[in-house]
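Chemist: after the sequence you'll find the predicted model.
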Amino acid sequence: MAAAAGGLFDLSLLALSPPGWGGVLLEGFVRSLQLAIGGYALGIVIGIGGAFGKLYGGPIIRDLLEVYTTLIRAVPELVLILLLYYAGTDAVNALLSLISLPPVDISGLVAGIFVIGVVQGAYSTEVLRGAIKAVPAGQIEAARAFGMSPFKALTRVTLPAMLPFAIPGLANLWLISTKDTALLAVVGFSELTLVTRQAAGTTKAYMLFFCAAGVLYLALTLVSNIVIGIIERRARRGIAEPV
């Protein structure tokens, strides 16, 4: 039994070069980071557009955005990932065929970023909408009184002023996006969770490899918390703290 336990925790299996699997795990971790960063950035872009559309768009735009955010938040993320991953790529190729263009082979990374971005966008929309509503109306009115264009007022007044209110929610969404990358293992994308499963299945050292994956996710979360704390302190400079 001691020998079996030693095999389960044989740290040589984590070596970066074969027969170790450490290099494979790090490659999967990098792909998970690419997915998380790309999907999160896309979600922020969708969220900014969605938030302003809900606040200042016409009734049709507001209704469409309400349907989008409600559906995305109501359906389990795993179901959304399966639906968007397969149906989304099929829809793109169907659209290309309608305009007499050849189908394209969409990479797993691009499809994964799109899937996570669409999911993140619904939540970002609500976070940013609440943050925009928290900006004092007088600041926006003052920008308009000085003759700023809507775009300049957005970039110089609204977005900087809403940032302190948005950071806690956006920080939480970033951490969620890092976890959502693991769900893409079900569609065969070689991110950290899938390669961990492959390594554990090959070596039968399940505890070792899943603990190693957990450590990588934990390290990412700890580093993210440090960076988020720095960003939040900088964003809140000059803002009086409540007594």
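Modeler: Yes, it's here.

Chemist: please make it C-alpha for all contacts and neighbour counts, starting now.
Modeler: OK.

Chemist: immediately after the host helix or strand of A91, which helix or strand?
Modeler: For A91, the host element (DSSP states H and E) is helix 77-98. Next helix or strand after helix 77-98 toward the C-terminus (DSSP H and E): helix 108-134.

Chemist: can you name the element that comes right after the longest helix seen in the chain?
Modeler: When the chain is parsed with DSSP state H, its longest helix is helix 22-56. As assigned by DSSP H and E, the chain's next helix or strand after helix 22-56 is helix 59-74.

Chemist: got the buried residues for that next one?
Modeler: For helix 59-74, the neighbour count (16 or more other Cα atoms under 10 Å) marks R62, L65, E66, Y68, T69, I72 as buried.

Chemist: in TSV, list these along with distance to Y206.
Modeler: Formatted as TSV, these follow (distance: Cα to Cα, whole Å):
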residue	distance to Y206
R62	48
L65	43
E66	43
Y68	39
T69	38
I72	34
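
Chemist: and which of the residues you listed is nearest to I167?
Modeler: Each of the buried residues of helix 59-74 was checked against I167 using Cα to Cα; the closest is T69, at 19.7 Å.

Chemist: by contact count, what packs against the host helix or strand of Y217?
Modeler: Using DSSP H and E, the secondary-structure element containing Y217 is helix 206-235. Judged by 3 or more Cα pairs under 8 Å, 6 or more residues apart in numbering; DSSP states H and E, helix 206-235 is in contact with helix 2-8, helix 159-180, helix 192-203.

Chemist: tabulate those (a markdown table), appending distance to A91 and mean neighbour count.
Modeler: Listed next are those as a markdown table, based on distance: least, Cα to Cα, whole Å; neighbours: other Cα atoms under 10 Å:
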| stretch | distance to A91 | mean neighbour count |
| --- | --- | --- |
| helix 2-8 | 45 | 11 |
| helix 159-180 | 23 | 18 |
| helix 192-203 | 26 | 20 |
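
Chemist: let's bring in a second model and compare:
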Amino acid sequence: MVLPTFNEVDNLAWIVGRLRACQPSVDVLVVDDGSPDGTGAVADALTAADPQVHVLHRSAKGGLGAAYLAGFAWALAEGYDVIGEMDADGSHQPEQLGRLLVGLMDADLVIGSRWVPGGSIVNWPWQRELLSRGGNLYVRLLLGIPVHDATAGFRLYRRTTLEKLRLESVRSTGYVFQTDLVARALHAGLTVREVPIEFVERVRGESKMSPQIAAESLGRITRWGLGERVAQLRTRATRGGRP
């Protein structure tokens, strides 16, 4: 499991401990973006104490997507057949990882989803829920993809899936990265499965999400989605014999 971190000194040991306890066979890679609060030192201590915990230090904060791309590249180079991602703040519960593992049995990408039947959230204000639900509905309609939680960050990928997604061409480094990879998987004809999870708002530390970041992500998705639709229309027109 790849865990990107930036200023998660209060959460990292706690979440890694839970993950290793409930899934002892799962290895962990912490990707720290030069956290000034000492998160990197905590990661080093965890690595020294447990051979199944690894750390990748990056010199500066480069965005969520960039951290995951670095983590995926490391995991692929190390030969892992299943590569996952999850937040380090406790919002994704390691105890529910088993649901994703079951879902991966007949899928190429599994998403732990808040917005499918059985999914839920804990301790979110209604404004944030509205923003997430509305944003995902907008993504679903604009991009024409049958995924209810395209922005979710609790996932499992098969190795073969990541190899087909042309990760070297991914330019989205922020939160829109999650949507980008879902769309790429579907366009490649891969099977994307959503399984319900309970998402819990962090209790320690500060959230990295803000209205400004959400607005920026939706703006990028809009430009990207409209470009995709224009390309589709041009393709249809060409196939129909029209200029």
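Modeler: Structure received. Bear in mind that the values here come from a model prediction, so they are computed numbers and not experimental data.

Chemist: got a TM-score for the pair?
Modeler: Here the superposed chains carry a TM-score of 0.25, computed using TM-score structural alignment, normalised by the length of the first structure; 97 aligned residues with a Cα RMSD of 5.7 Å.

Chemist: quick one on the thing from earlier: buried residues in the longest helix of the first structure?
Modeler: Within helix 22-56 of the first structure, the residues scored as buried using 16+ other Cα under 10 Å are 22, 24-26, 28-29, 31-54.

Chemist: please point out which parts of the helix holding A91 of the first structure sit buried.
Modeler: For helix 77-98 of the first structure, the neighbour count (16+ other Cα under 10 Å) marks E77, L80, I81, L82, L84, Y85, G88, T89, N93 as buried.

Chemist: ignoring the adjacent residues along the chain, who's closest to L42 of the first structure?
Modeler: Nearest residue to L42 of the first structure in three dimensions, chain neighbours excluded: G117, at 4.8 Å (Cα to Cα, 6 or more residues apart in numbering).

Chemist: tell me, how many neighbours does that neighbour end up with?
Modeler: Using other Cα atoms under 10 Å, G117 of the first structure is surrounded by 26 other residues.

Chemist: what's the spacing between it and V227 of the first structure?
Modeler: Distance of G117 of the first structure to V227 of the first structure, computed by Cα to Cα, to the nearest Å: 21 Å.

Chemist: do L95 of the first structure as well
Modeler: For L95 of the first structure, the distance to V227 of the first structure (Cα to Cα) stands at 41 Å.

Chemist: re the thing from before, turn the helices and strands packed on helix 206-235 of the first structure into JSON lines, columns for distance to R129 of the first structure.
Modeler: Listed next are those as JSON lines, based on distance: least, Cα to Cα, whole Å:
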{"stretch": "helix 2-8", "distance to R129 of the first structure": "49"}
{"stretch": "helix 159-180", "distance to R129 of the first structure": "9"}
{"stretch": "helix 192-203", "distance to R129 of the first structure": "33"}
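
Chemist: ok, how many other residues are close to V223 of the first structure?
Modeler: Counted by other Cα under 10 Å, the residues lying close to V223 of the first structure total 11.

Chemist: helices of the second structure, start to end?
Modeler: Under DSSP H, the second structure gives helices at 12-22, 39-49, 64-77, 97-103, 126-143, 159-164, 176-187, 211-239.

Chemist: so which of those gets nearest S113 of the second structure?
Modeler: It's helix 97-103; of the helices of the second structure, that one is closest to S113 of the second structure (Cα to Cα) at 10.0 Å.

Chemist: got the contact list for the closest one?
Modeler: The contact list for helix 97-103 of the second structure, computed with Cα atoms under 8 Å, 6 or more residues apart in numbering, reads V110, I111, G112, R155, L156, R193, E194, V195.

Chemist: what's the closest non-adjacent residue to the first one?
Modeler: By that I understand V110 of the second structure. Nearest non-adjacent residue to V110 of the second structure (Cα to Cα, 6+ apart): R193, at 4.8 Å.

Chemist: measure that neighbour to I111 of the second structure for me?
Modeler: 6 Å.

Chemist: please compute how far stretch 113-129 of the first structure lies from its chain's middle.
Modeler: Distance of stretch 113-129 of the first structure from the chain centroid (Cα atoms, centre = their mean, to the nearest Å) equals 8 Å.

Chemist: just the buried residues of that stretch, please?
Modeler: Judged by neighbour count (16+ other Cα under 10 Å), stretch 113-129 of the first structure contains these buried residues: 113-129.

Chemist: quick one: contacts for the residue lying closest to L33 of the first structure once chain neighbours are set aside?
Modeler: Using Cα to Cα, 6+ apart and skipping residues adjacent in sequence, the residue nearest L33 of the first structure is T178, 7.2 Å away. Applying Cα under 8 Å, 6+ apart, we find T178 of the first structure in contact with S32, L33, A36.

Chemist: spit out the contact partners of R197 of the first structure.
Modeler: Y206, F209, F210.

Chemist: run the last query once more with 7 Å
Modeler: When contacts are counted by Cα atoms under 7 Å, 6 or more residues apart in numbering, R197 of the first structure touches no other residue.

Chemist: now swap in E232 of the first structure and tell me
Modeler: E232 of the first structure neighbours (Cα under 7 Å, 6+ apart): P164, I167.

Chemist: share the number of residues neighbouring the closest residue in space to A43 of the second structure that isn't next to it in sequence, please.
Modeler: What sits nearest to A43 of the second structure in space, not counting adjacent residues and going by Cα to Cα, 6+ apart, is V55, at 6.2 Å. V55 of the second structure is flanked by 22 other residues according to other Cα under 10 Å.

Chemist: ok, V55 of the second structure to V182 of the second structure distance?
Modeler: Taken as Cα to Cα, the span from V55 of the second structure to V182 of the second structure is 26 Å.

Chemist: circling back: surely the residue nearest to A43 of the second structure meets V31?
Modeler: Yes - the criterion here is Cα atoms under 7 Å, and V55 of the second structure meets it with V31 at 5.9 Å.

Chemist: so I140 of the first structure, which of the three states?
Modeler: helix (DSSP: H, G, I helix; E, B strand; the rest coil).

Chemist: okay, now it: neighbour count?
Modeler: The local packing of I140 of the first structure (other Cα under 10 Å) involves 18 other residues.

Chemist: equivalent analysis for the one 3 residues further on, please.
Modeler: Other residues near A143 of the first structure come to 18 when the count uses other Cα under 10 Å.
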